[in-house]
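Peer 1: kindly generate the corresponding structure for this input.
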Amino acid sequence: MKAPQAFYDFTLQFHQDLDLVYPDWASDAPTARHEIYQSFRRQYGDQAVHDLNAFCEKLLSDARADLESFWFKESKADWVISNDGIRLLLKDFQTWAASL
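Peer 2: Presented below is the predicted three-dimensional model:
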């Protein structure tokens, strides 16, 4: 499955902003990553949010998908997140996008 440009943009920004700009990004707080998502929206626009949200839906529709391998291969981030971590991140993004 080919990832849209929004996925590459999001993963690059997510990786760059994590510890420097948003040190509490891994918190269990329900809004811990919302500033990252909002920053992505400001930089890339509503269409990128829509495109990424639709792509998340495709990725998450297969409960057995190897998201860790996909992330490592397709992401612009240079570190790996576990399958469960990626699934939680994408679901969290979808929840935020649905609130717009």
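Peer 1: can we go C-alpha only for contacts and neighbour counts from here?
Peer 2: Noted.
Peer 1: quick one: residues in contact with the one helix or strand residue 57 maps to.
Peer 2: Using DSSP states H and E, residue 57 sits in helix 46-60. Here helix 46-60 makes contact (C-alpha atoms under 8 Å, 6 or more residues apart in numbering) with 3-4, 6-7, 40-41, 65, 67, 87, 90-91, 93-94, 97.
Peer 1: now, the most widely separated pair of those?
Peer 2: Comparing all pairs in the contacts of helix 46-60 by C-alpha to C-alpha, the longest separation belongs to 41 and 65, at 26.6 Å.
Peer 1: next, the structure of the following sequence, for comparison with the previous one:
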Amino acid sequence: MKPPQSFYDFTLQLHQDLDLVYPGWDSDTPGARYEIYEDFRQGYGDRAVRELAKYGKSLLADDKTDLGTLWFNESRADWAIPDKGVRFLFEDFLSWAASLS
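Peer 2: Presented below is the predicted three-dimensional model:
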């Protein structure tokens, strides 16, 4: 399944801003990445959030998909995240997105 444009936009923003703008992004603290998600929402809109959430749900539905490889091959970030990390990121994003409804 080809990722939607929102996936590319999200991964590009995430890569560009991560360490400089969001130094605590990798914390286990609940809500540590919510500012990243909110900035994505403000930059790309609610439609992009819904599109990315829908895509994330479809990816997480198949536990056999190697999301680390998908991230490496498809994202606009130039660093790799292991499968477990990508799953965590999507689960966290989906939790945040669900709170908007």
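Peer 1: who's more crowded, residue 41 and residue 65 of the first structure?
Peer 2: When neighbours are counted by other C-alpha atoms under 10 Å, residue 41 of the first structure and residue 65 differ, and residue 41 comes out ahead with 17 against 13.
Peer 1: which SS state does the closest residue in space to residue 24 of the first structure that isn't next to it in sequence fall under?
Peer 2: The shortest distance from residue 24 of the first structure to any non-neighbouring residue, by C-alpha to C-alpha, 6 or more residues apart in numbering, is to residue 32 (6.5 Å). When classified by DSSP: H, G, I helix; E, B strand; the rest coil, residue 32 of the first structure comes out as coil.
Peer 1: and residue 32 of the first structure, how far from residue 11 of the first structure?
Peer 2: Distance, residue 32 of the first structure to residue 11 of the first structure, using C-alpha to C-alpha, to the nearest Å: 17 Å.
Peer 1: what's the answer for residue 20 of the first structure, then?
Peer 2: From residue 20 of the first structure across to residue 11 of the first structure, the span is 15 Å (C-alpha to C-alpha).
Peer 1: right, I'll leave it there.
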